[in-house]
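[1] Mind looking at a prediction? Sequence and model below.
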Amino acid sequence: MATAKIITWSRKDKNGNYPIGIKVSQNGIPAYLFEGNALASRELWDAPKQQVKKAHPQHMRLTNFLSKKLAEINDKILEFETGKKRYTAEDVVNAIKPKPVQVAPLPPKLPLFKEVADNYLQEQKSLGNYDVCKTDTSKLKRFYEFAGEQITFPQITVDFLRRYTIFLRTGRNKNKEGHVPLSERTVTNHLIVIRTMYNRAKTAGLIDNETYPFGGKNKIVIKFGKTEKIGLTESEISQLKQAKFSAQQSHLHHSRNIWLICYMFAGMRITDALLLKWSDFKNGRFYYVMSKNGEPGSLPIPPAVSAILEEYKEDQPAHYLVFPYLKKLTNLDNRYLVRQRVNSVTRIIGKHMKEIMEQLAINKNASPHKARHSFAQRAEEKEIHPKVLQRLYRHESLLTTMGYQSNFSTNKADAAIEAIVGF
């Protein structure tokens, strides 16, 4: 049977006092229960009487406390003995020690949508994706106008997104005068940004699939509607080529030139046109790697292109670029600053092309990207084989090329209408 008695420790604690507590022994193996009480001197303890001497200012309180604790331990020993189970002195002490208060853990913090979005934007900026950073920042700003910045992912339910869609469709396009509502494609692009953040949160393990509001039955399905793609006709492109500009309109002349370069190089994107280098022209051909997908290729140099290039030849052009639009940049290594400047120049060229179209009395949009549409439209009219166009566009899939060209395929439909109603 275990035994218990009150003792004082023979060594001082860190405060210079002697701890006082209870020693429990079972089969010669001890265990101790100390609960923070101590004596300034061992002389204050009466070992035979198992009590604190009267010289201690709180001798009665300490003696009563220790006697009560000793009685609890003896009761616990008797309980163990009555149960006829094997036990140790440590078991007795642990049974008497006060149990720590169990504090309920705080519920996990729900991830804020904005935290994930901010990380995403920072990542895009570090990658140099200026266009993505700019356009998605604008979309997220509109989202926070509706939802607030403290919204969490579980709050973005199907019903919430339906209400947000109505908010977008009845909202004003801030880039246009008057109350012009957002287009369906613009609304879709706003939803895509939210889905992107949701997918990133899922991948990071911040949320599960149960609250995912996109796709499937009774959820938000994102559909990409076809946008109207109209290029310039052969006649309109001829007018553009032949247009003459005064010395005061040199800015229009240069914008027209780069637009024609984009058109005649198989609908080259404006970013690639602005980054054209003289070293890209070798052995009578033009070699470049498409910035969008990294696909290399080469094209013949039409005489009209050669004539335009002659205007820009210099001994040491800035960064060896054909066009001077990026010459103010210190270097071309900072992708973010390059994209920022390209974005600004693209807007300027777009304004210039709008002015040119007004002068030519052509009621069409001739933004830099419309050069690509114009090439595709002419290719469709000339019935160029899709495999040839796939190589020119540098599409990985022929289906991509055929889908793109279908936007400009109207001949058969026109012939069908004529056959049916033309009598």
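    Right, received. Where do you want to start? Numbers count the residues shown, from 1 in each chain.

[2] going forward, measure contacts between C-alpha atoms and count neighbours the same way
    Fine.

[3] quick one: contacts of stretch 408-419?
    For stretch 408-419, contacts defined as C-alpha atoms under 8 Å, 6 or more residues apart in numbering pick out 229, 230, 376, 377, 380, 381.

[4] try it against this one:
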Amino acid sequence: MATVKIVLRKNYQKKDGTFPIALRITKDRKSKFLFTGEYILEKDWDQTKGLAKKSHPNSSRLNNMLLKKITEAHDMALEIESSEKKQSVATITKKIVGEDKYDFFKVSEVFLANLLKRKKFNQQYNQEKRLEIFKTYLGRKELSFTDLDVTLLKRFEAYLLYERKVAPRTAINYLMLIRTIYNFARKEYHVDDRNYPFGKGKIQIKFPESEKIGLNKEEVQLLETADNLTKAQLHAVYVWLTSFYFAGVRVADVIKLKWSDFKDNRLYYRMGKNRKLVSLVVPDKTKEILKYFEAQKRGKDDLVFPFLKGTNLKDDKRVATRVKTVTRNLNRRLQIVGEKLGIEKKLSMHIARHSFGNISGDKIPIQMLQKLYRHSSITTTVNYQSNFMHKETDDALEKVVNF
């Protein structure tokens, strides 16, 4: 016998602190959840009754709607079980939902709330902006999954490429987001697979080859010996060089380095992207940079670089926002330095990683590069480093044309 109950889904919390209200359908100790599209603060929810408290400004209206939903779902579950045999909770849930009851943007709200819960603040911010652009293109705030078809997606892709003039890789990011939310809806909401617009013969996501160009040895040496820089520009160069000297450590990790991360002439830190523990020897060139900032050191737990000082490091969201601003400012200053030094390539924090790959080329065994890059798979390292390994193809070209 299937049971239906109204519950608050605490797994997903919106930015305003509210949680989604859902119908929980349980059979044979397995549960599925159907979201009602309503959200409420935890303090306004009566967990025992499964209804809104009187403290909620619209408790009567909300409770009437919830009671109606649970009655309809319970009646339908009884009807399904009495007419057919061996119905699983997934089948019952799917039949209760019916065709096309869920809205893409309603599901996306839960998806974004889940990113916030996992403290993926930058990702949540970027994905929310992309969804706003998708809404603007549609000219409406509702979209059924039935309407989300191949034709619509191809038109949206064309709009991104030819009207907004985004890069092909950026357009792919939009399609990936839509696919991710659709897959989330298939799992959590049991959206019918028959309308799924991705896959063979439909929308296939293929990543265009991206151009990865790093500085060469001479250009890095220009940065190392640069003079007549402002203090802000010098600090930007020092952060860039620190990233480069540690095989392209990501900027968010560099500016969060503490003096306590350095022990016995080694750097020990946990990567922000995948939480891996990393240990690297401190090159002599890095020691000179550390010596420059050591005068500002207040204690072993103090930050090496000054950019996040005064920021509550326990406030993950605030730190993520601050890191984004700092990175943008560093990139602006690096561009000015690049122009001063006559470096024609685009100079940014991320280019430090590409520069390490460019200079290492095919001089270092791929297994060692995998360790230096902190890649989980050697395939990732091979694909990444292939952008910078040119000797064999260059030699082959020279043999043919030099006659």
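    Perfect, thanks for sending it. Nothing here was measured: the structure is a model prediction, and the numbers come from that model.

[5] Now the TM-score, please.
    Aligned and superposed, the two chains score 0.73 in TM-score terms (TM-score structural alignment, normalised by the length of structure 2); 306 aligned residues with a C-alpha RMSD of 1.8 Å.

[6] thinking again about what came up before, redo the contacts of stretch 408-419 of structure 1 as a markdown table? Include secondary structure, distance to residue 80 of structure 1 and neighbour count.
    Shown next, in a markdown table, are those (DSSP: H, G, I helix; E, B strand; the rest coil; distance: C-alpha to C-alpha, whole Å; neighbours: other C-alpha atoms under 10 Å):
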| residue | secondary structure | distance to residue 80 of structure 1 | neighbour count |
| --- | --- | --- | --- |
| 229 | coil | 88 | 15 |
| 230 | coil | 92 | 18 |
| 376 | helix | 92 | 28 |
| 377 | helix | 94 | 24 |
| 380 | helix | 95 | 20 |
| 381 | helix | 99 | 15 |
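
[7] Name the single longest strand found in structure 2.
    Across structure 2, the strand with the greatest residue count (assigned by DSSP state E) is strand 30-40.

[8] residues in structure 1 matched by it, start to end?
    Using TM-score structural alignment, strand 30-40 of structure 2 corresponds to no residues of structure 1.

[9] Follow the chain on from that strand and name the next helix or strand.
    Per DSSP states H and E, the first helix or strand lying C-terminal to strand 30-40 of structure 2 is strand 45-46.

[10] Can you give me the neighbour number for residue 232 of structure 1?
    As a burial measure, residue 232 of structure 1 scores 21 neighbours (other C-alpha atoms under 10 Å).

[11] Need the residue closest to the centroid of structure 1.
    residue 120 (2.4 Å; C-alpha atoms, centre = their mean).

[12] That residue matches what in structure 2?
    So residue 120 of structure 1 corresponds to residue 111, using TM-score structural alignment.

[13] can you give me the helices in the stretch 101-250 of structure 2?
    Along the stretch 101-250 of structure 2, counting by DSSP state H, counting those that start in this stretch, helices occupy 104-117, 121-138, 150-158, 168-188, 217-224, 231-245.

[14] can you pull out the strands in structure 1?
    Counting by DSSP E, the strands of structure 1 are 3-8, 18-26, 29-33, 38-39, 45-46, 51-52, 281-282, 285-289, 296-300.

[15] residues in contact with stretch 248-267 of structure 2?
    Stretch 248-267 of structure 2 is contacted from outside by 239, 242-243, 268-269, 271-272, 278-282, 297, 299-308, 323, 327, 349-350, 352-356, 373, using C-alpha under 8 Å, 6+ apart.

[16] picking that back up, make TSV out of the contacts of stretch 408-419 of structure 1 and add distance to residue 359 of structure 1.
    Below are the contacts of stretch 408-419 of structure 1 laid out as TSV (distance: C-alpha to C-alpha, whole Å):
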residue	distance to residue 359 of structure 1
229	22
230	19
376	25
377	23
380	28
381	27
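
[17] ok, now how distant is the closest residue to residue 267 of structure 1 other than its chain neighbours from residue 281 of structure 1?
    Among residues not flanking residue 267 of structure 1 along the chain, residue 372 sits closest, at 3.6 Å (C-alpha to C-alpha, 6 or more residues apart in numbering). Applying C-alpha to C-alpha, to the nearest Å, the value for residue 372 of structure 1 to residue 281 of structure 1 is 21 Å.

[18] What residue in structure 1 is paired with residue 81 of structure 2?
    So, by TM-score structural alignment, residue 81 of structure 2 is left unmatched.

[19] host element of residue 81 of structure 2?
    For residue 81 of structure 2, the host element (DSSP H and E) is helix 59-83.

[20] returning to what we had before: ok, which of the strands of structure 1 comes nearest residue 107 of structure 1?
    strand 29-33 (35.3 Å; C-alpha to C-alpha).

[21] Now mean neighbour count too, for the strands of structure 1, in CSV please.
    CSV is the format used below for those (neighbours: other C-alpha atoms under 10 Å):
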stretch, mean neighbour count
strand 3-8, 19
strand 18-26, 21
strand 29-33, 17
strand 38-39, 19
strand 45-46, 17
strand 51-52, 22
strand 281-282, 13
strand 285-289, 16
strand 296-300, 14
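
[22] Kindly reformat the ones you listed as JSON lines and extend each row with distance to residue 126 of structure 1.
    Below are those laid out as JSON lines (distance: least, C-alpha to C-alpha, whole Å):
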{"stretch": "strand 3-8", "distance to residue 126 of structure 1": "66"}
{"stretch": "strand 18-26", "distance to residue 126 of structure 1": "61"}
{"stretch": "strand 29-33", "distance to residue 126 of structure 1": "59"}
{"stretch": "strand 38-39", "distance to residue 126 of structure 1": "61"}
{"stretch": "strand 45-46", "distance to residue 126 of structure 1": "72"}
{"stretch": "strand 51-52", "distance to residue 126 of structure 1": "72"}
{"stretch": "strand 281-282", "distance to residue 126 of structure 1": "32"}
{"stretch": "strand 285-289", "distance to residue 126 of structure 1": "22"}
{"stretch": "strand 296-300", "distance to residue 126 of structure 1": "25"}
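
[23] Specify which member of the contacts of stretch 408-419 of structure 1 is nearest to residue 64 of structure 1.
    residue 229 (94.3 Å).

[24] I'm done for today, thanks for sticking with me.
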